[in-house]
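Participant: quick one: sequence and predicted model below, then my questions.
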Amino acid sequence: MNTNYIRIENGKAAFHIFPGLCKGCGLCIEKCPVNNLGWSQVLGVYGTPSVEPGHGEKECTACTICEIVCPDCAIYVEKLKNKQN
C-alpha cells in the first residue's frame, strides 16, 4: 500500500492526496462545487501533475465529492471538527 501522501488543512477539512495513485485525470477538479482544486507541482503515478486544494477563491467545504469521483482512490478528505473554546 502506498502511504506517501500530502496533507493540506484548512478550517473545515484536511485534504490528503496520494500522488502515487493520482493519474492526473482531472475529474476531481471538474466536479469540485467551489472550484477549489487545481494542478500541483507534484507529479503523479504517470508523471502527470497531481492535484491540490487552494486554487479557488473559496476554501474547501469538505463535501467529499472529489474523494467520491476519484477513480483511483487518490484523495481522502478528513472532515475536521470545529474547535470551540
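Facilitator: Here it is on my side, so go on.
Participant: every contact and neighbour count from this point should use C-alpha atoms.
Facilitator: OK.
Participant: contacts only, for the spatially closest residue to Glu67 that is not a sequence neighbour.
Facilitator: The spatial neighbour of Glu67 that comes closest, neighbours along the chain excluded (CA to CA, 6 or more residues apart in numbering), is Ile75 at 5.0 Å. With contacts defined as CA atoms under 8 Å, 6 or more residues apart in numbering, Ile75 is in contact with 15-18, 66-67.
Participant: what about the helices in the protein?
Facilitator: If you assign secondary structure with DSSP state H, the helices in the chain sit at 27-31, 65-69.
Participant: comparison target below:
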Amino acid sequence: MEFRAHTQELTKSSWTIFLGLCKGCGLCIQKCPKKSLSWAKKLGVYSTPAVESSDECNGCGICQMVCPDAAILVQRKSKKAEE
C-alpha cells in the first residue's frame, strides 16, 4: 500500500491527507464546523477530501479526530507564522 501524502499550506495551518489511508467515507467533510472541506477533483483512488477555502479553515483538527483511518494530519501554525 502506498502512503502518498498531499499537503495544503493554509492561512492558519497545514492540512495533509494520506491518500493510501483515506477510504473516502466523508466523515471529515460532514463534521467540519467551518464547512471548508469538499471532495477533491483529482486526488486518490477513491474520492478524497481537500480544503476548499484556506481562509475558512481555522486548523481546529476536528477532521483529524473523526477520521477512522488516521488519514488526516492538521498542524496549526503559531500566531507569528500567521502574520
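Facilitator: Cool, the structure landed. The structure presented is a predicted model; accordingly, all values stated were derived computationally and were not measured.
Participant: any idea what the TM-score comes out to?
Facilitator: With the length set by TM-score structural alignment, normalised by the length of structure 2, the two chains reach a TM-score of 0.85; 81 aligned residues with a CA RMSD of 2.2 Å.
Participant: one step back: and of the helices of structure 1, who's closest to Asn10 of structure 1?
Facilitator: Of all those, the one in closest proximity to Asn10 of structure 1, counting by CA to CA, is helix 65-69 (15.8 Å).
Participant: now do the buried residues in that closest one.
Facilitator: Buried residues in helix 65-69 of structure 1, defined by neighbour count with 16 or more other CA atoms under 10 Å: 65-67, 69.
Participant: repeat that for stretch 16-35 of structure 1.
Facilitator: 16-24, 26, 28-29, 31-32, 35.
Participant: got the end-to-end distance for it?
Facilitator: With CA to CA, to the nearest Å as the measure, the ends of stretch 16-35 of structure 1 fall 17 Å from one another.
Participant: same question, stretch 42-59 of structure 2
Facilitator: Using CA to CA, the end-to-end distance of stretch 42-59 of structure 2 comes to 23 Å.
Participant: trace Ile72 of structure 2 over to structure 1, please.
Facilitator: The alignment partner of Ile72 of structure 2 in structure 1, by TM-score structural alignment, is Ile75.
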